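**Q** no sequence on this one, just coordinates:
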């Protein structure tokens, strides 16, 4: 999932009073449940986005909205809250250097590992509406056309259930691939494009991926370890302490020598810096014998 709070303030509706206390309640809830860090400068935007939810629910105030969210009856509303507070901005082969590195540098090693009978696992940990995961799959096919014969799988997760449904549907506007080189377009579509302004991802790519909902600040159910993890343009929206814990947790679930790819404006921080070395543009390799840095916690970390 690409978790982000947009920078533009947008309209501020004046039909609901939105006090600093109301903003703080929303901010605290978003942070506790989703790890989102809402800066005070986002108050007008949050007001604008959530006022639409108050109207839809026929609520009289933000205090009533917060009260609903903290009750069992609010379970159905929380996904709407998340979608209102986040904007999923992504596209195929975003930050192309990561996919070039995966195709040209990592895949020969990973295929050799798979040919020896070992599983290869790649995790797109903030996959948004699926473009990142399908780009990974295309890079795998480009490097090893017979990759589906081996035990190579991509796990793609996001906190937002709505974008996960889009990813599973695997149908996108044709305009999203219009500027891609024909080589990549053909890998994504299997050379078959719809006349309706949409295209479907080639089933060969779809079969490499398992999509699911996952909150990065909650418990992770996976038990195996990953060879490659992508977490791009998501951690920047967490506070510094949460970021540091997240990098450490990635180190824990990664094989020795595995690789972590992060967003262009993100940097490793905290104890995890000693677990990785830089091997490319925002690409890091886990050092052999690296300790488990995420064991360093604060009172609010239950992991």
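**A** Thanks, I have the structure now. Because the structure is predicted, anything quoted here is derived from the model rather than measured.

**Q** CA atoms for contacts and neighbours, from now on please.
**A** Will do.

**Q** Kindly tell me how buried the residue lying closest to residue 267 once chain neighbours are set aside is, as a neighbour count.
**A** Distance criterion CA to CA, 6 or more residues apart in numbering; nearest residue to residue 267, sequence neighbours excluded, is residue 282 at 7.6 Å. Around residue 282 there are 19 other residues, counting by other CA atoms under 10 Å.

**Q** Same question for residue 259, what's its three-state structure.
**A** Secondary structure assignment for residue 259 (DSSP: H, G, I helix; E, B strand; the rest coil): strand.

**Q** re earlier: I'd guessed the residue nearest to residue 267 sits against residue 261; true?
**A** Yes: Residue 282 lies in contact with residue 261 (CA atoms under 8 Å); the separation is 5.9 Å.

**Q** can you map out the strands along the stretch 51-200 of the chain?
**A** Taking DSSP state E, counting those that start in this stretch to define them, one finds strands in the stretch 51-200 of the chain at 120-124, 152-158, 171-173, 198-200.

**Q** Structure two is appended below for comparative analysis:
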């Protein structure tokens, strides 16, 4: 017998079977593993979609998805269940390491940010390139900023953030890299064009069988996203990263992620920073 198991105040019917199906679908589409304690989060995030479509039961919503495998609603479903916790220069110790790695270069640098979210991380990478390489060489460099969440990417492309958030950066960075809004944009700040110009935002699903990428990168940032994947998915993604990294390239991971015993393609260089353990096979 199905049990709704809804908390008081939850007016939409979410059965155990519905929750299990949602967990299966988001794993199949994005590799995200949802534990049982994420049930309330799933309810609150997807309830907005049900109300938008005038539905009262999650089973009705899931049946609609099943009937329309290529519908745009799948994108909204995935976006709703993606977590976007980020900040400028989050896990700040990584950026001096990136600067040290690229210092003295005479050729453009390429960096891939594999979990771009709303843009704070790739813009932090871009700022580091400008500060380290100078405006001319940094302006020829490239930051590929990918994410599965199209809503987050749309915000990232605008490059507009609350001024309060931007003012947490140093005064020098605020002056160099941001334009403060006025009038109707008072209280906001926009990333300067020279910075946003080198950041290429694109949708990419790390769980997909094909990545629309070419060439190799001096560094790959994949931070605080692998914690949502199971071990087999983590190992598979790490192996796929290897050919995209230059022989001396760096892989930056999140503070709670440890892949030392998960992949023989990488070896630990420093705190949550990895290098290739061996030359990738052609």
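**A** That came through, no problem. Quick caveat: nothing in here was measured; it's all calculated off a predicted structure.

**Q** now what about the TM-score between them?
**A** Comparison of the two superposed chains (TM-score structural alignment, normalised by the length of structure 2) gives a TM-score of 0.89, and 273 aligned residues with a CA RMSD of 2.1 Å.

**Q** ok, back up a step: list the contacts for the residue nearest to residue 267 of structure 1?
**A** Residues in contact with residue 282 of structure 1 (CA atoms under 8 Å, 6 or more residues apart in numbering) are 261-264, 266-267.

**Q** now those residues: which count as buried?
**A** 261-263, 266 (16 or more other CA atoms under 10 Å).

**Q** With distance to residue 166 of structure 1 and secondary structure as new columns, can these be given to me in CSV?
**A** Below are those laid out as CSV (distance: CA to CA, whole Å; DSSP: H, G, I helix; E, B strand; the rest coil):
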residue, distance to residue 166 of structure 1, secondary structure
261, 23, strand
262, 23, strand
263, 22, coil
266, 26, coil
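
**Q** Near whatever residue of structure 2 lines up with residue 236 of structure 1, how many other residues are there?
**A** Mapped onto structure 2 by TM-score structural alignment, residue 236 of structure 1 lines up with residue 227. Residues near residue 227 of structure 2, counting by other CA under 10 Å, number 15.

**Q** Against residue 256 of structure 2, how distant is residue 227 of structure 2?
**A** According to CA to CA, to the nearest Å, residue 227 of structure 2 stands 8 Å off from residue 256 of structure 2.

**Q** Please apply the same query to residue 164 of structure 2.
**A** From residue 164 of structure 2 to residue 256 of structure 2 the distance is 28 Å (CA to CA).

**Q** got it, and residue 211 of structure 2?
**A** Taken as CA to CA, the span from residue 211 of structure 2 to residue 256 of structure 2 is 25 Å.

**Q** Likewise for residue 106 of structure 2?
**A** Residue 106 of structure 2 is 34 Å from residue 256 of structure 2, by CA to CA.

**Q** what does residue 239 of structure 2 give?
**A** Residue 239 of structure 2 sits at a distance of 20 Å from residue 256 of structure 2 (criterion: CA to CA).

**Q** Who has more neighbours out of those two?
**A** Under the criterion of other CA under 10 Å, the comparison of residue 239 of structure 2 against residue 256 puts residue 239 first, with 17 against 10.

**Q** Counterpart of the more buried one over in structure 1?
**A** For residue 239 of structure 2, the residue aligned by TM-score structural alignment is residue 248.

**Q** try residue 253 of structure 2
**A** So, by TM-score structural alignment, residue 253 of structure 2 is matched to residue 262.

**Q** contacting residues around stretch 167-182 of structure 2?
**A** For stretch 167-182 of structure 2, contacts defined as CA under 8 Å, 6+ apart pick out 88, 127, 163, 166, 186-192, 195.

**Q** try 6 Å this time
**A** 188-192 (CA atoms under 6 Å, 6 or more residues apart in numbering).

**Q** Would you format those residues as TSV with distance to residue 53 of structure 2 and neighbour count included?
**A** TSV is the format used below for the contacts of stretch 167-182 of structure 2 (distance: CA to CA, whole Å; neighbours: other CA atoms under 10 Å):
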residue	distance to residue 53 of structure 2	neighbour count
188	33	18
189	35	23
190	34	19
191	36	21
192	39	17
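
**Q** would CSV of the residues you listed with distance to residue 148 of structure 2 be doable?
**A** Shown next, in CSV, are the contacts of stretch 167-182 of structure 2 (distance: CA to CA, whole Å):
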residue, distance to residue 148 of structure 2
188, 26
189, 25
190, 23
191, 22
192, 25
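
**Q** From those, pick the one nearest residue 243 of structure 2.
**A** Using CA to CA, residue 191 is the member of the contacts of stretch 167-182 of structure 2 that sits closest to residue 243 of structure 2, with 31.8 Å.

**Q** Now the equivalent of the closest one over in structure 1. Nearest residue, chain neighbours left out?
**A** When structure 1 is aligned by TM-score structural alignment, residue 191 of structure 2 is paired with residue 201. Using CA to CA, 6+ apart and skipping the chain neighbours, the partner closest in space to residue 201 of structure 1 is residue 189 (5.0 Å).

**Q** quick one: which of the strands of the stretch 51-200 of structure 1 is nearest residue 43 of structure 1?
**A** Among the strands of the stretch 51-200 of structure 1, strand 152-158 sits nearest to residue 43 of structure 1 (CA to CA), with 24.8 Å.
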